[in-house]
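> Dropping a prediction and its sequence here:
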Amino acid sequence: MFSMSAWFHWIDLAGVAVFAISGTLMAHRKHMDGFGVVVLAAVTAIGGGTLRDMILDLPVFWVSDPSFFYVILLAAFVTILWLRFHSEFPLRYLLVADAFGLAFFNVMGLQKALQYGATPFVAIALGAMTGVFGGLIRDVICREIPLVLRGELYATACIIGGAAYVLATHLDIDSDITLLIALLTTLLVRLGAMRWYWHLPVFAAHEEDPNRD
């Protein structure tokens, strides 16, 4: 049987792998060279967790554990091999890979924040930050509008998943099931938003004034 810390480590590695795939797919879309692929895969995979650990004043998780870089390189290599035999790049693959990475990292950021004494509100914020920041860096580097700033629910999916985690914890649900609930909630909300264009309207629809400067 795996210990709880071992499960957390494997979930963290899974999140790194999925976001590395997301970064590699974006690098392919932007026709980057090998170095660009590695850089983009790495910043996408570890950017959010790095910011989380810095805010919590903890040692950055990848500094003492090279397994994260091995996973990044392996995920990038496998994705490159797959792309060698598939010339087309369906955008949905990037979005789906990003959704899985978002869910994994949201849960890990939330759990780690709670583990080190953060309040539930702060933990939910740090979970969302862990989930979105790597993709934000990726999109900025690639001069894309970041997914977190687009219409469909993105960071909101992390917040909903985080709220589900906190609620399940208060209901004394088994910790493994609580993690699964938060993971699936985040993932399903994000995938649902992609499929049915869920969003949070703020401003009333209006037409742009052509004479406006």
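On my side now, so go ahead.
> From now on I want contacts and neighbour counts done on CA atoms only, so please keep to that.
Will do.
> ok, the spatially most central residue of the chain to residue 172 distance?
Geometric centre of the chain, nearest residue: residue 102, 2.6 Å, by Cα atoms, centre = their mean. In this view, residue 102 and residue 172 are 25 Å apart by Cα to Cα, to the nearest Å.
> re the thing from before, please state the offset of the helix or strand encompassing the residue nearest to the centre of the chain from the chain centre?
Residue 102 belongs to helix 91-115 when elements are defined using DSSP states H and E. Averaging C-alpha positions (Cα atoms, centre = their mean, to the nearest Å) puts helix 91-115 3 Å from its chain's average.
> Repeat that for stretch 195-211.
26 Å.
> And for stretch 27-36?
On Cα atoms, centre = their mean, the centre of stretch 27-36 falls 20 Å from the chain's centre.
> first to last residue in that stretch, what's the distance?
End-to-end distance of stretch 27-36 (Cα to Cα): 7 Å.
> now stretch 74-93
18 Å.
> Which elements pack onto the helix holding residue 102?
Applying 3 or more Cα pairs under 8 Å, 6 or more residues apart in numbering; DSSP states H and E, we find helix 91-115 packed against helix 4-29, helix 34-55, helix 120-141, helix 155-170, helix 175-196.
> Of all those helices, which one comes closest to residue 96?
Nearest to residue 96 among the helices and strands packed on helix 91-115 is helix 175-196; the distance by Cα to Cα comes to 7.4 Å.
> Could you list the buried residues of the closest one?
Neighbour counts using 16 or more other Cα atoms under 10 Å place 178-179, 181-191, 193-194 of helix 175-196 among the buried residues.
> go on, stretch 151-160?
For stretch 151-160, by 16+ other Cα under 10 Å, it's 152-160.
> Take this one as well and set it beside the first:
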Amino acid sequence: MTTSTALLLADLTGVAVFAASGASAAVAKRLDLFGVVFVGFVAALGGGIFRDLAIGEVPPLAFADWRYAATAALTATAVFWLHPQLARLRTTVLVLDAAGLGLFTVTGTIKALDAGVPPAGAGVIGMLTAIGGGLGRDLLTGEIPVVLRREIYAVAALVGAVAVVVLNLLGQAGPVPLTLAAGLVFGLRLVALRRRWSAPVAALRPPRPGAPDAS
């Protein structure tokens, strides 16, 4: 299997799992079929559209290659009809989202590197590719985006993007090393969820007694 074929398969797999993640979140919010498919589409392809625009690939693959839109729409539709068989939707959403995070981190970083973006910029593009779909999903379903919460989310994608950049510099950008990099992001995200790891937040000082009300 060539690297380009492996990247295409990883990209389409990422589209499918993010579409399922978005559709599951939409089902949990009781959206209709169109709403479920639309949220699944945005979750699956939002990050990739940003990536392609950032590296100057116009039109983005989401619109130029029918397989991307078809994969997202079919997956979201399947989730809509099969959701009664999906136990514990919240757990399903989190696992699928972690899988998509890992896959999109890898493909986004590699595509940026192949387009001639310097390593640091490619890592940032890879991270934004991974978190863009989840950001759109959360906004459309009325949730505070995961990337803005205390949870380890964007940091996991950034770690994976750095790993891909390092592997590329070492000449180890084959399917197996890249799969391991995606697994690193996936595992880090799931472990962070299970152990409740979080980034620090600013400490708010309580108002002083007798201080005027700021409101």
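Nice, I can see it. Quantities reported herein were computed from a predicted structural model and do not represent experimental measurements.
> re earlier: look up the closest residue to the residue nearest to the centre of structure 1, ignoring the ones flanking it.
Computed as Cα to Cα, 6 or more residues apart in numbering, the closest residue to residue 102 of structure 1 that is not its neighbour in sequence is residue 131, at 4.6 Å.
> Give me the distance between that neighbour and residue 35 of structure 1.
In terms of Cα to Cα, residue 131 of structure 1 sits 24 Å off from residue 35 of structure 1.
> neighbour count winner among these two?
Neighbours per residue, other Cα atoms under 10 Å: of residue 131 of structure 1 and residue 35, the larger number sits with residue 131, 37 against 10.
> Who are the contact partners of the more buried one?
For residue 131 of structure 1, the contacting residues are 48, 101-106, 109, 155, 158, by Cα atoms under 8 Å, 6 or more residues apart in numbering.
> again, 7 Å this time
48, 102-103, 105-106 (Cα atoms under 7 Å, 6 or more residues apart in numbering).
> ok, those in structure 2: which stay?
Retained in structure 2 (both residues aligned by TM-score structural alignment, their matches' Cα atoms under 7 Å) from these: 48, 102, 105-106.
> Neighbour-wise, which one of these leads?
Busiest of these [other Cα under 10 Å] is residue 106, holding 34 neighbours.
> Quick check: that one touching residue 124?
No. Taking Cα atoms under 7 Å as the definition, residue 106 of structure 1 is not a contact partner of residue 124, at 8.3 Å.
> what's the angle from the helix holding residue 102 of structure 1 to helix 155-170?
40 degrees (axes from the mean of the first three to the mean of the last three Cα atoms, to 10 degrees).
> How much space separates residue 171 of structure 1 from residue 178 of structure 1?
10 Å.
> do residue 79 of structure 1 as well
31 Å.
> Kindly indicate whether residue 205 of structure 1 is helix, strand or coil.
State at residue 205 of structure 1, reduced to three classes by DSSP: H, G, I helix; E, B strand; the rest coil: coil.
> burial of it, as a residue count?
With other Cα under 10 Å as criterion, residue 205 of structure 1 counts 7.
> same thing with the one 4 residues further on?
Burial of residue 209 of structure 1 is recorded as 7 neighbouring residues (other Cα under 10 Å).
> ok, now residue 202 of structure 1?
Neighbours of residue 202 of structure 1 under the rule other Cα under 10 Å: 6.
> OK, contacts around residue 145 of structure 1?
The contact partners of residue 145 of structure 1, by Cα under 7 Å, 6+ apart, come to residue 139.
> next one: residue 41 of structure 2
19, 72-73 are the contacts of residue 41 of structure 2 under Cα under 7 Å, 6+ apart.
> which one of the residues you listed is nearest residue 58 of structure 2?
Distances from residue 58 of structure 2 to the contacts of residue 41 of structure 2, taken by Cα to Cα, are shortest for residue 72, at 19.7 Å.
> Can you name every helix or strand that whichever strand or helix holds the closest one contacts?
Assessed by DSSP H and E, residue 72 of structure 2 sits inside helix 66-82. The helices and strands touching helix 66-82 of structure 2, judged by 3 or more Cα pairs under 7 Å, 6 or more residues apart in numbering; DSSP states H and E, are helix 3-28, helix 33-54.
> nearest to residue 140 of structure 2, of those?
Here helix 33-54 is closest among the helices and strands packed on helix 66-82 of structure 2 (Cα to Cα), at 6.8 Å.
> could you give the angle of the closest one to helix 3-28?
Put simply, helix 33-54 of structure 2 runs at 140 degrees to helix 3-28, going by the same axes, to 10 degrees.
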